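Asker: All I have is the shape, not the residue letters:
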């Protein structure tokens, strides 16, 4: 990350910059997340076609049948999650970078270290986001429309009916999702920054960050979509005592989906997901870098 080449700032600044970047991205791109989740939760069955045939069809049906506001249903959880999530993402990436540079006795990052650092930061981030992700998934599912009234009600009912630990259902799948995405995101950002012409103006740097972040977000999405599909299904499964859920662990669930629905089902919701996290990754990097540079100018 560029923050490793500039004056380091305290964690508090990382937290604020990550929060601003994350909330900016979520407000612009969130409807695509709702669409992605709806498509991922569809399970194909013999004799019955899917309710949503694609991204545009899903958006049209949600707006027509449920109202435009439904595209922002469940946004409270991710907004509350964005500050700790994005702060953890960037701050952990920065701190793990220091750890690995010291461990391997090097002074500068290379692409291999960027991938390793991103993967470790993703694992760290996972522990923060799991409860928020689970609540968001439950609220976004159309079948739960009358069951959960909001974020507080959802947390209460999950804890009461399934136990407090149920809020961490899907942790293992979330770990894989974030490890793969962050490894791809930060690894590709490092490489893109290495090969594109260096910017000579602030606007040029913004353009470079937007390009690097968008390509990194796209690469991360290609890598982690299968894990994201099964994570959505694992977290949307209500646990019943004595019953082994169909979707329980990430890799067996990936095998189940591929066996029953074909390999393509592992990329359900890919179009809205990549449309969100490709440009979204660019927005994250641009806003985070701009806010950190603003804080540096204040300090100086």
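Answerer: Structure's in. What do you need? Everything numeric in this text was worked out from a predicted model, so none of it was measured.

Asker: Going by C-alpha atoms from here, please, whenever you check contacts or count neighbours.
Answerer: OK.

Asker: In the chain, which helix is the longest?
Answerer: helix 202-235 (DSSP state H).

Asker: then this one, side by side with the first:
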């Protein structure tokens, strides 16, 4: 069996990750909308001195500052966020953190795709030539969890690099590359910071991999069995887009919390904004409402659709090339 499944999955994942990186960046920015407002202090407003006359007495109230809640920040959509990024930071900003994406796909996706392929070959019924849906889901959950644990450092670096441009210039981390990000995180925040939000990453990856890979195989098998289409580009695109939608719906709430936990700034000597995933979820829902867990859903599905299509179409083509040239690895 070798490492063929890992190589095929790795190549397809890197191509898909780089192709859809701008959409992923916009998704991260949208998921962070409202977070600064939720944790920011109330605005201070000035109240002028007042004087009241009652009979022969004058009652004076000295000038004072009092707090007033800030107005809620305006919500902007996918196109607006993208245009704003280009206007304020330049077109190149859409690829901020792309080096982290390459590393993440090399670690996370290569591992999950390879492991899923191994389990698929092992658990496929030799008589029917297919694997039951329950086994596909189990394989996806296992492969996704292991892959996420391996790739978490690159995931943290990617989220931070993508989110950096939304901060005021004085507060930006200004990582030069994914290597610089990882080195500085280890130096400034300790080695454990590389696995910040790892439980969320693992949970999300298990959901994404199980829903994405298992549903792609299931949709593809159904299309071929029903005779709706032949095994070709049309089938691959249709099955992969359906799989991308399923993955987006299943993973978006965990993805929002993961993004916020990974991006939070922990000042020395101060308590972190969130004590963990549950605390982040509670604070997010309390301050922004339950629908906040589906922030960035439009760019999520806009990315998951193309990402999944590019991933599986590339994967099928790589497999075809390996078979044609009889590549054995």
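Answerer: Happy to help now that I have it. Not measured: the values here are computed from a predicted model.

Asker: And the TM-score, once the two are fitted together?
Answerer: Aligned and superposed, the two chains score 0.86 in TM-score terms (TM-score structural alignment, normalised by the length of the first structure); 287 aligned residues with a CA RMSD of 2.6 Å.

Asker: contacting residues around the next helix-or-strand element following the longest helix of the first structure?
Answerer: Next along the chain after helix 202-235 of the first structure, taking DSSP states H and E as the criterion, comes helix 250-261. Residues outside helix 250-261 of the first structure that contact it (CA atoms under 8 Å, 6 or more residues apart in numbering): 43-44, 172-173, 176, 226-227, 230-231, 246-247, 263-266.

Asker: Among the residues you listed, which one has the most neighbours?
Answerer: The member of these that has the most neighbours, counting by other CA atoms under 10 Å, is residue 231 with 31 neighbours.

Asker: Give the aligned equivalent of residue 147 of the second structure in the first structure.
Answerer: Applying TM-score structural alignment, one finds that residue 147 of the second structure aligns to residue 125 in the first structure.

Asker: Confirm residue 131 of the second structure sits in a strand?
Answerer: No: counting by DSSP: H, G, I helix; E, B strand; the rest coil, residue 131 of the second structure is not part of a strand but coil.

Asker: Enumerate every residue touching it.
Answerer: Counting by CA under 8 Å, 6+ apart, residue 131 of the second structure makes contact with 120, 123, 124, 125.

Asker: all strands of the second structure, in order?
Answerer: Secondary structure of the second structure by DSSP state E: the strands cover 43-47, 50-54, 57-61, 64-68.

Asker: Kindly state which of those strands is positioned closest to residue 83 of the second structure.
Answerer: Closest approach to residue 83 of the second structure among the strands of the second structure (CA to CA): strand 43-47, 28.8 Å.

Asker: so the closest one matches what in the first structure?
Answerer: Counting by TM-score structural alignment, strand 43-47 of the second structure lines up with no residues of the first structure.

Asker: Run the chain-centre distance for that strand.
Answerer: 38 Å (CA atoms, centre = their mean, to the nearest Å).

Asker: One more: stretch 60-71 of the second structure?
Answerer: What separates the centre of stretch 60-71 of the second structure from the centre of its chain is 41 Å, taken as CA atoms, centre = their mean.

Asker: tell me the centre residue of the second structure?
Answerer: For the second structure, residue 255 is the residue whose C-alpha lies nearest the centre (CA atoms, centre = their mean; 5.1 Å).

Asker: Need the counterpart of that residue in the first structure.
Answerer: Matched to the first structure by TM-score structural alignment, residue 255 of the second structure sits across from residue 228.

Asker: Repeat that for residue 6 of the second structure.
Answerer: Here residue 6 of the second structure is matched to residue 15 in the first structure, going by TM-score structural alignment.

Asker: Between the strands of the second structure, which one is closest to residue 317 of the second structure.
Answerer: Residue 317 of the second structure sits nearest to strand 43-47 of all the strands of the second structure, at 56.6 Å, using CA to CA.

Asker: what residues does that closest one touch?
Answerer: Here strand 43-47 of the second structure makes contact (CA under 8 Å, 6+ apart) with 63, 64, 65, 66, 67, 68, 69, 70.

Asker: switch to 6 Å and redo it
Answerer: Contact with strand 43-47 of the second structure is made by 63, 64, 65, 66, 67, 68, 70, as judged by CA atoms under 6 Å, 6 or more residues apart in numbering.

Asker: Check the gap between the fifth one and residue 45 of the second structure for me.
Answerer: Between residue 67 of the second structure and residue 45 of the second structure the computed distance is 6 Å (CA to CA, to the nearest Å).

Asker: picking up where we left off before, can you put the strands of the second structure in JSON lines and add mean neighbour count and distance to residue 159 of the second structure?
Answerer: JSON lines is the format used below for those (neighbours: other CA atoms under 10 Å; distance: least, CA to CA, whole Å):
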{"stretch": "strand 43-47", "mean neighbour count": "12", "distance to residue 159 of the second structure": "29"}
{"stretch": "strand 50-54", "mean neighbour count": "9", "distance to residue 159 of the second structure": "50"}
{"stretch": "strand 57-61", "mean neighbour count": "10", "distance to residue 159 of the second structure": "50"}
{"stretch": "strand 64-68", "mean neighbour count": "11", "distance to residue 159 of the second structure": "32"}
